[in-house]
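*Asks:* The sequence isn't on hand, but the structure is:
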């Protein structure tokens, strides 16, 4: 299950990189000063930074089978997921009158990123729980 989680993580990351590209190319950073975007830059960059850090911990777990790395990965991934959920709710709350760069996000990409992210989260939790004997 550990390797399946990595594959799901990479799919999630690829779609996330696409969404980040759309946000940046749509002027997301420039819109920070005018408050047009609903996504603060710290939120936009902390979410993937934490996800990549959690992936690094997960790879350490898959290589060493040290339960500490599995739970550390899950903890960091939880924070990243909460930030992602915050962005998702802000994206939903933007409505049809919003003008931010995030309004260019295709619904399919947002849903795919979220779905694969949830699957990754569940796989990491289940694998860590099984490794611990819970």
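*Replies:* Looks like it came in fine. This is a predicted model, so every value here is computed, not measured. Residues are numbered from 1 along each chain as shown.

*Asks:* When you work out contacts or count neighbours from here on, use the C-alpha atoms and nothing else.
*Replies:* Noted.

*Asks:* what about the strands in this structure?
*Replies:* Shown for the chain, no strands are assigned by DSSP state E.

*Asks:* Okay, one more to line up with it:
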């Protein structure tokens, strides 16, 4: 089960890297007076940093098979999940605005003028897959830490 958790964690990380890259590419990390991004940079980068640290600890756990490392990874995943839910809650209105908005002009389509939130460019499929794999990872890490092995 530890390898299954590692695989789901890596898949989750790949989706997260894509979302982070999209957010940065469209100016999400730039401070703007208009404050169009609903995702605060400390939340985004905190989510990323804790998830990356947790993944490194999990890899060490897989190699060393020290149960304390599994619990540390799980403990790191809890704030990662909380920050993820905060970002999801802040992203949903942006997604709804996108669905109800008219086609953006060429100037605002890139999001570089500050009028379009960077997170508006997140593909729904990637957000959903990232979230589903994250939940699967959290469950698998917890089951592994509890010593429950798949039969």
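*Replies:* Arrived safely, thanks for sending. Just so you know, these numbers come straight off a predicted model, no measurement behind them.

*Asks:* nearest spatial neighbour of residue 53 of the second structure, skipping sequence neighbours?
*Replies:* Nearest non-adjacent residue to residue 53 of the second structure, counting by CA to CA, 6 or more residues apart in numbering: residue 76, 7.9 Å away.

*Asks:* Could you check how many residues crowd around the spatially closest residue to residue 38 of the second structure that is not a sequence neighbour?
*Replies:* Distance criterion CA to CA, 6+ apart; nearest residue to residue 38 of the second structure, sequence neighbours excluded, is residue 90 at 6.0 Å. A count of nearby residues for residue 90 of the second structure, using other CA atoms under 10 Å, gives 16.

*Asks:* so residue 90 of the second structure sits right up against residue 37, yeah?
*Replies:* No - applying CA atoms under 8 Å, one finds residue 90 of the second structure not in contact with residue 37, separated by 9.4 Å.

*Asks:* Just list the residues touching residue 144 of the second structure, thanks.
*Replies:* Contact partners of residue 144 of the second structure, counting by CA atoms under 8 Å, 6 or more residues apart in numbering, are 1-2, 70.

*Asks:* Counterpart of it over in the first structure?
*Replies:* Using TM-score structural alignment, the partner of residue 144 of the second structure in the first structure is residue 127.

*Asks:* Can you give me the distance of that match to residue 37 of the first structure?
*Replies:* Distance, residue 127 of the first structure to residue 37 of the first structure, by CA to CA, to the nearest Å: 37 Å.

*Asks:* Quick check: buried residues in stretch 124-141 of the second structure?
*Replies:* Within stretch 124-141 of the second structure, the residues scored as buried using 16 or more other CA atoms under 10 Å are 126-127, 130-131, 133-138, 140-141.

*Asks:* same question, stretch 43-55 of the second structure
*Replies:* For stretch 43-55 of the second structure, the neighbour count (16+ other CA under 10 Å) marks 44, 46-48, 50-52, 54-55 as buried.

*Asks:* Also stretch 71-86 of the first structure?
*Replies:* By neighbour count with 16+ other CA under 10 Å, stretch 71-86 of the first structure contains the buried residues 71-74, 76-81, 83-84.
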